[in-house]
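Asker: Pasting the sequence and the predicted model now:
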Amino acid sequence: MSEVKTYSGPFPVDEDLVRRLVAGRFPQWAGLTVERFPSGGTVNAMYRLGDDMVVRLPLVAGGAQDVAVEREWLPRLAALLPTAVPEVLGAGEPAEGYPWPWSVYRWLAGENPEAGALGEPVGLAGDLAGFVSAMRSVTLPGAPQAYRGGPLASLDASTRAAVEELRGIPEEGVDCDAVLAVWEDALRAPDPDGPPVWLHADLMPGNLLVEAGRLTSVIDFGCMGMGDPACDLFPAWNLLPADARQVFRAALDVDEATWRRGRGRTLSQALIALPYHRRSNAAMADNARHVIRAVLEEAG
């Protein structure tokens, strides 16, 4: 029986490894340039392949399942959504010492939007609402459960632990009593009164692409599946200013209970991310700080 290796941290990936993987699996692309694409993501590495493609490789074992999910569902979802989504052009397999499946996608142009520096925030809010609405309208059978789609209460222990950790980091300036009050309000919100819906479930700025301020593509569908519709309200607080936030809410016709759950879910993710990433991932930490400020301003 062959030995299965485990890795305590991200698997070491570099341009040379990607070249060898591509040459071995897709010799027709062996002569194309390979260049690391900078990303604030922590689960996958991205390498530009030539001008028109990108290689996406999991850095941790948990990301390997995302590869399978995207390969199965993205071709079915693409025609149902109003924005471009990743198109799988090639399915890579473990080789050259690399332990997990990987994929080659068509390159999608655009840049990640940045909270506080949006060119068309109201228009972007409408675009995001259109995408979320289209996801909710999907009726494809056999969907997986979304990674973040379960009951809000399942996040309670980890959220409270993160708040206590932040109490020990006074330089972050988080009002821990205030964020706990918002979190507890979310827990008191009624559960969804309808069936679960299709979700992207990870609508972070790093998973959105814009051109001229408007949404052109949504990427990284590894968390997708069925769950609480509040899970796809993340952009309301992790990206949109207050006026555009209300446009987003109105376009989706979000009731008060769903809004409170969505605010709590977004806050929970930020509270957990901040102490974890504050020294290692500036983009993730800065977005977590933005979320905490936006939520407290709205709740206040």
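Answerer: Good, I have the coordinates. Residues are numbered from 1 along each chain as shown.
Asker: CA atoms for contacts and neighbours, from now on please.
Answerer: Will do.
Asker: Could you pull out the helices in this protein for me?
Answerer: Along the chain, the segments classed as helices by DSSP state H run 15-25, 62-77, 121-137, 156-167, 176-188, 235-238, 242-252, 256-277, 282-299.
Asker: Now do the shortest one: everything it contacts.
Answerer: This means helix 235-238. 115, 128, 203-205, 245, 248-249, 263, 266, 287-288, 290-291, 294-295 (CA atoms under 8 Å, 6 or more residues apart in numbering).
Asker: And for the longest one?
Answerer: Applying CA under 8 Å, 6+ apart, the contact partners of helix 256-277 are 152, 155, 158-159, 162-163, 165-166, 179, 182-183, 185-187, 189-192, 229-234, 237-238, 284-285, 287-289, 291-292, 295.
Asker: ok, of the residues you listed, which come out buried?
Answerer: Neighbour counting by 16 or more other CA atoms under 10 Å classes 152, 155, 159, 162-163, 165-166, 179, 182-183, 185-187, 189, 229-234, 237-238, 284-285, 287-289, 291-292, 295 among those as buried.
Asker: Could you check how far the nearest residue to P113 once chain neighbours are set aside is from R36?
Answerer: Nearest residue to P113 in three dimensions, chain neighbours excluded: P205, at 5.8 Å (CA to CA, 6 or more residues apart in numbering). Plainly put, P205 is 20 Å away from R36 if you go by CA to CA, to the nearest Å.
Asker: try P190
Answerer: From P190 to R36 the distance is 45 Å (CA to CA).
Asker: again with D232
Answerer: 29 Å.
Asker: Do I have it right that V18 meets V34?
Answerer: Yes. With contact defined as CA atoms under 8 Å, V18 reaches V34; the gap is 7.4 Å.
Asker: Now the common contact residues for the two.
Answerer: Y47.
Asker: Now find how far off-centre stretch 97-117 is within its chain.
Answerer: In terms of CA atoms, centre = their mean, to the nearest Å, the centre of stretch 97-117 is set 11 Å apart from its chain centre.
Asker: Kindly report the same for stretch 27-42.
Answerer: For stretch 27-42, the distance to the chain centre is 21 Å (CA atoms, centre = their mean).
Asker: contact partners of it?
Answerer: 14-15, 18-19, 22-23, 45-50, 59, 206, 281-284.
Asker: With stretch 123-143 instead?
Answerer: With CA under 8 Å, 6+ apart, stretch 123-143 has contacts from 77, 80-83, 197-200, 213-215, 225-226, 229, 232, 235, 240, 244-245, 247-249, 251-252.
Asker: try this one next to it:
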Amino acid sequence: MTMHDDQVDVTAETVAALIREQFTEWSGKAIRLVPSTGTVNAIFRIGDGLSARFPLRLVDAAEALATLEREARAGAELAQVSPVPAPEPVALGQPGAGYPMPWSVQTWLPGTVAFDADPSGSDAFAEDLAGFVAALRGADTRGRAFGGEGRGGVLAHHDDWMAKCFAQSEGLLDVPRLRRLWSRFRELPRTGADVMSHGDLIPGNVLVAGDRLGGVLDTGGFGPADPALDLVSAWHLLRQGPRNVFRRTLGCDDLEWERGKAWAFQQAMGVVWYYAESNPTMSGMGRRTLDRILEPAD
């Protein structure tokens, strides 16, 4: 089952043809689809050291190229400040072989995503995660501010989306209770200036090595945002004990912590219903995050 109405399918044969046409130096390398719960790109390994990412949703080729170029710049910038490994951009491919959009190539990072190696009970992982968030926060914004798209700006600007999520979640979730929670979250005031943020710290974008943070993926959203945005990882990735370790390590005050919870809530509400049939792993992540948000504090 496809995840999106406008989804473009990509096969290993298509990828091999594109590489033969555009990157002859990689011709003959094994092409393997990477099993993934990701919702934005189909990912293929090229040999042992590279990965190719193909946008799944059909958009104008010029628009897709601008997005990929922006993501490449952001990913390269994050890799320079990250205390853990992150993929680095290598090349951009052109439409061809039946695939209608540009695509990207970056370095491949070994490791296991947190969907498959659950680090939620590890205090050491929580400390590593806090160190990663702190390192990004310490990066220079160079005068940039949140661009106004997606999560990371004003909570109340997401009211229309949340109304749709509540309507679509009837029969799936305790919607009246969740509406009441959003009515409180949306009023939380913003106090801190924008800081640099990963922007999407969900289990599929985090690599685990043993019980430690092994690396981060999907770094193209690196940019300025609400300092609370990357705190979504506390509820997406951690149980209550390590979550408290994460908070103490970062030194979050009550307001910032609640805003982080609000951003996690906003994201979780969207994935539960949208991926209920097409991507049960993502939908289940949303349910688990909501359960963690609703559980009583210590």
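Answerer: Arrived safely, thanks for sending. Remember, predicted model here, so these are calculated numbers, not experimental data.
Asker: quick one: TM-score?
Answerer: Comparison of the two superposed chains (TM-score structural alignment, normalised by the length of structure 2) gives a TM-score of 0.90, and 289 aligned residues with a CA RMSD of 2.2 Å.
Asker: that older thread, give me the neighbour count for the residue nearest to P113 of structure 1.
Answerer: 21 (other CA atoms under 10 Å).
Asker: what number of residues lie near A17 of structure 2?
Answerer: 16.
Asker: what residue of structure 1 takes the place of it?
Answerer: Under the alignment (TM-score structural alignment), A17 of structure 2 pairs with R20 of structure 1.
Asker: which residues does that match contact?
Answerer: E96.
Asker: now it: how far from L57 of structure 1?
Answerer: 13 Å.
Asker: Just the buried ones among the contacts of stretch 123-143 of structure 1, please.
Answerer: 81-83, 197-200, 213-215, 225-226, 229, 232, 235, 240, 244-245, 247-249, 251-252.
Asker: F11 of structure 1 is in contact with L59, isn't it?
Answerer: Yes. Shown here, F11 of structure 1 and L59 form a contact pair, counting by CA under 8 Å, at 5.0 Å.
Asker: Quick check on those two: which one has the bigger neighbour count.
Answerer: L59 (22 against 18).
Asker: which residue lines up with A236 of structure 1 in structure 2?
Answerer: Using TM-score structural alignment, A236 of structure 1 pairs with A234 in structure 2.
Asker: what's the neighbour count on that match?
Answerer: Neighbours of A234 of structure 2 (other CA under 10 Å): 29.
Asker: Tell me which residue of structure 2 matches up with R279 of structure 1.
Answerer: Checking TM-score structural alignment: R279 of structure 1 goes with E277.
Asker: Distance check, that match against S120 of structure 2.
Answerer: 25 Å.
Asker: These two: who's more crowded?
Answerer: S120 (21 against 14).
Asker: Disregarding residues adjacent in the polypeptide, which is nearest to that one?
Answerer: Nearest to S120 of structure 2 is L238, by CA to CA, 6+ apart, at 4.0 Å.
Asker: Does that neighbour touch D123 like I think?
Answerer: No. Counting by CA under 8 Å, L238 of structure 2 stays clear of D123, with 9.1 Å between them.
Asker: Please give me every residue in contact with A16 of structure 2.
Answerer: S27, I31.
Asker: next one: A74 of structure 2
Answerer: With the criterion set at CA under 8 Å, 6+ apart, A74 of structure 2 makes contact with T219, G220, G221, F222, G223.
Asker: Isn't the fourth one up against L201?
Answerer: No. With contact defined as CA under 8 Å, F222 of structure 2 and L201 do not form a contacting pair (10.8 Å).
Asker: T216 of structure 1 matches what in structure 2?
Answerer: Using TM-score structural alignment, T216 of structure 1 lines up with G214 in structure 2.
Asker: Quick check: its match vs P83 of structure 2, distance?
Answerer: Counting by CA to CA, the gap from G214 of structure 2 to P83 of structure 2 is 10 Å.
Asker: Find residues that contact each of those two.
Answerer: Residues touching both G214 of structure 2 and P83 (CA under 8 Å, 6+ apart): there are none.
Asker: Pull the distance from stretch 207-217 of structure 1 to the chain's centre.
Answerer: The answer for stretch 207-217 of structure 1 is 14 Å, by CA atoms, centre = their mean.
Asker: Ends of it, what's the gap?
Answerer: In stretch 207-217 of structure 1, first residue to last residue: 8 Å (CA to CA).
Asker: And that stretch, what's buried?
Answerer: N207, L208, L209, V210, G213, R214, L215, T216, S217.
Asker: Could you work out the most separated pair of these?
Answerer: By the measure CA to CA, N207 and G213 form the most distant pair in these, at 14.8 Å.
Asker: quick one: the spatially most central residue of structure 1 from D220 of structure 1, how far?
Answerer: Centroid-nearest residue in structure 1: D202, 3.0 Å away (criterion: CA atoms, centre = their mean). Counting by CA to CA, the separation of D202 of structure 1 from D220 of structure 1 is 8 Å.
Asker: what about the match of A236 of structure 1, distance to L255 of structure 2?
Answerer: Counting by CA to CA, the gap from A234 of structure 2 to L255 of structure 2 is 15 Å.
Asker: Also T112 of structure 2?
Answerer: 33 Å.
Asker: Repeat that for K29 of structure 2.
Answerer: In terms of CA to CA, K29 of structure 2 sits 51 Å off from L255 of structure 2.
Asker: got it, and P87 of structure 2?
Answerer: 33 Å.
Asker: Which one of these two is surrounded by more residues?
Answerer: Neighbour count, other CA under 10 Å: between P87 of structure 2 and L255, P87 has more, with 23 against 14.
Asker: Contacts only, for the more buried one.
Answerer: P87 of structure 2 sits in contact with G75, A79, Q106, T107, W108, L109, V216, L217, T219, where contact means CA under 8 Å, 6+ apart.
Asker: how about a markdown table for those, with neighbour count added?
Answerer: Output for these, formatted as a markdown table (neighbours: other CA atoms under 10 Å):
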| residue | neighbour count |
| --- | --- |
| G75 | 24 |
| A79 | 18 |
| Q106 | 20 |
| T107 | 18 |
| W108 | 20 |
| L109 | 19 |
| V216 | 27 |
| L217 | 22 |
| T219 | 25 |
